[in-house]
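Novice: generate a structure from the sequence data that follows.
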Amino acid sequence: MTPLIMTCGDPAGIGPEIAVKASQALGAKAGFVWLGDPAHLPDAAQWEFVDAPLEAQHVRPGVMPVLYHKFPALARPGKPDPSNAGAVVEVIARAVKLVQAGAASGIVTCPINKAALQTGAGFGFPGHTEYLADLAGVDRVVMMLVCRELRVVPVTIHIALKDVPGRLTAALLKETLCITRASLIRDFGIAEPKLAVAGLNPHAGESGLMGQEDAEVITPVVERLRQQGMKLSGPLPADTMFHSAARAKYDAAICMYHDQALIPIKTIDFANGVNVTLGLPFIRTSPDHGTAYDIAGQNKADASSLIAAIRLAQDMAERRR
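Specialist: Predicted coordinates:
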């Protein structure tokens, strides 16, 4: 199987550090090539240049294969440099071209800082997910967060809470449910996925006493898709969906907004959560954390989430193969 491509992310963050830690921890099972400027790696890092991803198989375990991408400036941990912003964006685009050409089996992205990219490169996307969708030429993708005990999907993502009711449409919910189900079958090996759909309002609207969206938007979609054979439950009160007995009844929880999905998974397993983009024509995973500028360059960063992202991408690639 061809290796994964790992993008460097913001070199002023913890990305370079956790990439090296992941390479060392996984050894012969690392299976990735790091795309970036090795000048940004920790001084003690063991790495080796490769000219193409497949050359990674000739690099000793624990030594990180590096596919070089030039950056204009050195990195200062914790202090993003606007002059490097353009190269951070270029690395993501280059990784997509490599995976589209069949040179890599998937992409694992290290964290970026959207504000830094907007300031330094005029980055016009809310985040990684939306940029990858644009590069892939797809109109709709879905963000799933995964840990060993839970999978969650927010229907609306990076928008203000006050805007959620207006953005939550029947079409958006249906697309999210269908994309999630298809990915659980193809990439997670679940033949008949069971999806639990959260309500938007407290108590899933309490028969209209606490809002009409649950009855008017969510319920009709759930009932229609259930009639078509999808295994769905809901809309359910979100406050009763995430204890252990409830989690045992479904394969993924579909939530209506960002924090409704991310608070439970980060509470259950903060260190090992993985961000997966569903609906792309290629595999993309990422650690479920940011650049952590406050600890960058101090050898304090935990690579657990990145390691989990690598392993999940490998599992997905094997299933697709």
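
Novice: switch to C-alpha atoms for all contacts and neighbour counts from now on
Specialist: OK.

Novice: so where do the strands sit in the stretch 151-300 of the chain?
Specialist: In the stretch 151-300 of the chain, strands defined by DSSP state E, counting those that start in this stretch lie at 194-198, 231-236, 252-255, 274-278, 284-287, listed in chain order.

Novice: name the helices or strands packed onto the first one?
Specialist: Using 3 or more Cα pairs under 8 Å, 6 or more residues apart in numbering; DSSP states H and E as the contact criterion, the elements in contact with strand 194-198 are strand 231-236, strand 252-255.

Novice: now it against strand 231-236, angle please.
Specialist: Compare the direction of strand 194-198 with that of strand 231-236 by axes from the mean of the first three to the mean of the last three Cα atoms, to 10 degrees and you get 10 degrees.

Novice: go on, the fourth one?
Specialist: If you take the same axes, to 10 degrees, strand 274-278 sits at 110 degrees to strand 231-236.

Novice: list the helices and strands strand 274-278 packs on?
Specialist: By 3+ Cα pairs under 8 Å, 6+ apart, strand 274-278 packs against strand 142-147, helix 170-186, strand 284-287, helix 304-320.

Novice: and of the ones you listed, who's closest to G127?
Specialist: With Cα to Cα as the criterion, G127 lies closest to strand 142-147 of the helices and strands packed on strand 274-278, at 11.2 Å.

Novice: tell me what the closest one is packed against?
Specialist: Checking 3+ Cα pairs under 8 Å, 6+ apart, strand 142-147 ends up next to strand 150-154, helix 170-186, helix 258-268, strand 274-278.

Novice: for W34, which of the ones you listed is the nearest?
Specialist: Proximity to W34 (Cα to Cα) singles out strand 274-278 among those, at 18.3 Å.

Novice: list the contacts of that closest one.
Specialist: Contact with strand 274-278 is made by 129, 141-147, 179-180, 183, 283-288, 305-306, 308-309, as judged by Cα atoms under 8 Å, 6 or more residues apart in numbering.

Novice: that strand vs strand 150-154, what angle?
Specialist: Angle of strand 274-278 versus strand 150-154, following the same axes, to 10 degrees, is 50 degrees.

Novice: from the chain's centre, how far out does strand 274-278 sit?
Specialist: Remark: strand 274-278 is offset 3 Å from the chain centroid, using Cα atoms, centre = their mean, to the nearest Å.

Novice: thought I185 was touching A191?
Specialist: Yes. In terms of Cα atoms under 8 Å, I185 counts as a neighbour of A191; the distance is 5.4 Å.

Novice: show me which of those two is the more surrounded one.
Specialist: Neighbours per residue (other Cα atoms under 10 Å) separate I185 from A191, with I185 holding more: 14 against 11.

Novice: next, the structure of the following sequence, for comparison with the previous one:
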Amino acid sequence: MNPASAPAPTTPGALPIIATTMGDGAGIGPEVIVPAVLHPDTLAVCRPVVIGDAGRLRQAADILGITADIAPVTDPSHARFDGTRVNVIDLDLLPADLPWGQLSPLAGEAAYQYVRVAADLALTGAVHGICTAPLNKEALHAAGHHYPGHTELLAHLTGVDEVSMMLSTPQVKVIHVTTHIGLIDAIARIEPGLVERTVQRGHHALVRAGNPAPVIGVCGINPHAGENGLFGYGEEEEKIVPALEALRAQGIDARGPLPADTAFFLASRGDYDLIVAMYHDQGHGPVKVLGIEAGVNLTIGLPVIRTSVDHGTAFDIAGTGTADARSMIEALRQAAELATKPGAHRRTTQA
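Specialist: I've put the predicted structure just below:
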């Protein structure tokens, strides 16, 4: 079976197909996926196709008391959607007696393979987005796959050198120039080329999602964006302004540097489609205040948009039927919102 052999249909107006990876089968991934892919809100915006194990999904449906047709398909274009059917590209990698809530190299290997197949589907254009259920990094490493997480794994599998993190809520979207490094290191790393590439990735993601002319607000580094040299040592002029000039020359509406203490307020009222944060807490803090319950993590710069839930594998409750599927529903919704639209031109490489 080659699930990536046939591209998805490109009927005008068709909903995007979202490859939904099952994550670690010993965790709550199967239990949040089954109700999420059957939810009316999900089916109103996308066509979710699970990459996972049909047997494990059937076990999850039984635990949840959900009557569903767990239906294996050979490629996404064969999927059908009627509100009771869970379409799954069945890799059949997990034993039927895999314990819930326990670290397993078998589950780690399976989680890797689900992501690999999703990446293959993305590269061929067979899916328009990827939504990932949580994997367990220790299980992934125990299976011999030494990646910090989904982001780095997907970047490797799709041959992408540099990606960006975007946080998305119903009120505001934020893309980060730097993320998980210390503040001093972040300031040292910021330079015009990195700022320019980050904005380009965010711009391309929004254009691909159907916004032809997004307005992008770019934060400064210092208080009041340096206030013409009053604060800091000219970082805005050195590290950000040259990037903005280059972006505007490309026709990208990038504005700034903006004082970060007002940029998010302006975005929340609709002045900006995207805010560019220079470092982790500059972007994460406001987003969590504005909408942590609906926030989704997106990876920008892959051949397709990838979204993820905002929780882990939750081994402590796996197999109990008590997992909350709302984050998965929201991750699927936002994957659909930002996905490459069916029939649209898709670049195979990113800026």
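
Novice: list the TM-score for the superposed pair.
Specialist: Once superposed, the chains reach a TM-score of 0.86 (TM-score structural alignment, normalised by the length of the first structure), with 318 aligned residues with a Cα RMSD of 2.7 Å.

Novice: quick check: the alignment partner in the second structure of A170 of the first structure vs R255 of the second structure, distance?
Specialist: Using TM-score structural alignment, the partner of A170 of the first structure in the second structure is P192. According to Cα to Cα, to the nearest Å, P192 of the second structure and R255 of the second structure sit 14 Å apart.

Novice: D81 of the first structure: which of the helices and strands packed on strand 142-147 of the first structure is closest?
Specialist: Per Cα to Cα, nearest to D81 of the first structure of these: strand 274-278, 25.6 Å.

Novice: residues in the second structure aligned with the closest one?
Specialist: Strand 274-278 of the first structure maps onto residues 296-300 of the second structure, going by TM-score structural alignment.

Novice: where along the second structure do the helices fall?
Specialist: 29-38, 40-43, 54-64, 105-124, 137-142, 150-157, 183-189, 192-208, 235, 241-249, 260-268, 280-291, 326-338 (DSSP state H).

Novice: and M256 of the first structure, what does it touch?
Specialist: Per Cα under 8 Å, 6+ apart, neighbours of M256 of the first structure: P154, V155, T156, V164, L168, A198, G199, L200.

Novice: which position in the second structure aligns with the last one?
Specialist: This means L200 of the first structure. Counting by TM-score structural alignment, L200 of the first structure lines up with I221 in the second structure.

Novice: what do you get for D251 of the first structure?
Specialist: Checking TM-score structural alignment: D251 of the first structure goes with D273.

Novice: would you confirm that its match contacts F264?
Specialist: No. Contact criterion Cα under 8 Å: D273 of the second structure and F264 do not qualify, at 10.6 Å.

Novice: overlap in contacts of the two?
Specialist: With Cα under 8 Å, 6+ apart, D273 of the second structure and F264 have common neighbours V172.

Novice: quick one: which of these two has more around it?
Specialist: Legend: neighbour count by other Cα under 10 Å for D273 of the second structure and F264, higher for F264 (29 against 21).

Novice: return the distance of the more buried one relative to I329 of the second structure.
Specialist: For F264 of the second structure, the distance to I329 of the second structure (Cα to Cα) stands at 25 Å.

Novice: L94 of the second structure too?
Specialist: Look at L94 of the second structure and I329 of the second structure: by Cα to Cα, they are 25 Å apart.

Novice: contacts only, for whatever residue of the second structure lines up with C147 of the first structure.
Specialist: Superposed on the second structure with TM-score structural alignment, C147 of the first structure falls opposite T169. Residues near T169 of the second structure by Cα under 8 Å, 6+ apart: V287, L290, G291, I292, A294, G295, V296.

Novice: ok, the residues you listed in the first structure, which still hold?
Specialist: Retained in the first structure (both residues aligned by TM-score structural alignment, their matches' Cα atoms under 8 Å) from the contacts of T169 of the second structure: V287, G291, A294, G295, V296.

Novice: gap between the closest residue in space to A8 of the second structure that isn't next to it in sequence and I184 of the second structure?
Specialist: Sequence neighbours aside, A126 is the residue nearest to A8 of the second structure in space, at 4.4 Å (criterion: Cα to Cα, 6 or more residues apart in numbering). In this view, A126 of the second structure and I184 of the second structure are 42 Å apart by Cα to Cα.

Novice: one more: I329 of the second structure?
Specialist: Separation of I329 of the second structure from I184 of the second structure (Cα to Cα) stands at 37 Å.

Novice: between those two, who's got more neighbours?
Specialist: I329 (25 against 8).

Novice: what do we get in the first structure for that one?
Specialist: Matched across to the first structure, I329 of the second structure falls on I307, judged by TM-score structural alignment.

Novice: the nearest residue to its match once chain neighbours are set aside: what's it in contact with?
Specialist: Using Cα to Cα, 6+ apart and skipping the chain neighbours, the partner closest in space to I307 of the first structure is A22 (5.6 Å). Taking Cα under 8 Å, 6+ apart as the contact definition, A22 of the first structure lies against A30, A303, S304, L306, I307.

Novice: compare the residues you listed and tell me which is most surrounded.
Specialist: L306 (30 neighbours).

Novice: what sits against it?
Specialist: I18, A19, A22, C110, N272, V274, S286, P287.

Novice: go ahead and confirm the last one touches C110.
Specialist: Yes. Between P287 of the first structure and C110 there is a contact at 6.9 Å, judged by Cα under 8 Å.

Novice: neighbour count winner among the two?
Specialist: C110 (29 against 26).

Novice: show me what that one aligns to in the second structure.
Specialist: Per TM-score structural alignment, C110 of the first structure is aligned with A133.

Novice: nearest residue to the middle of the second structure?
Specialist: In the second structure, the centroid-proximal residue (Cα atoms, centre = their mean) is T307; its distance is 1.9 Å.

Novice: what's the closest non-adjacent residue to that residue?
Specialist: Once flanking residues are discounted, T307 of the second structure sits nearest to L298: 4.3 Å by Cα to Cα, 6+ apart.
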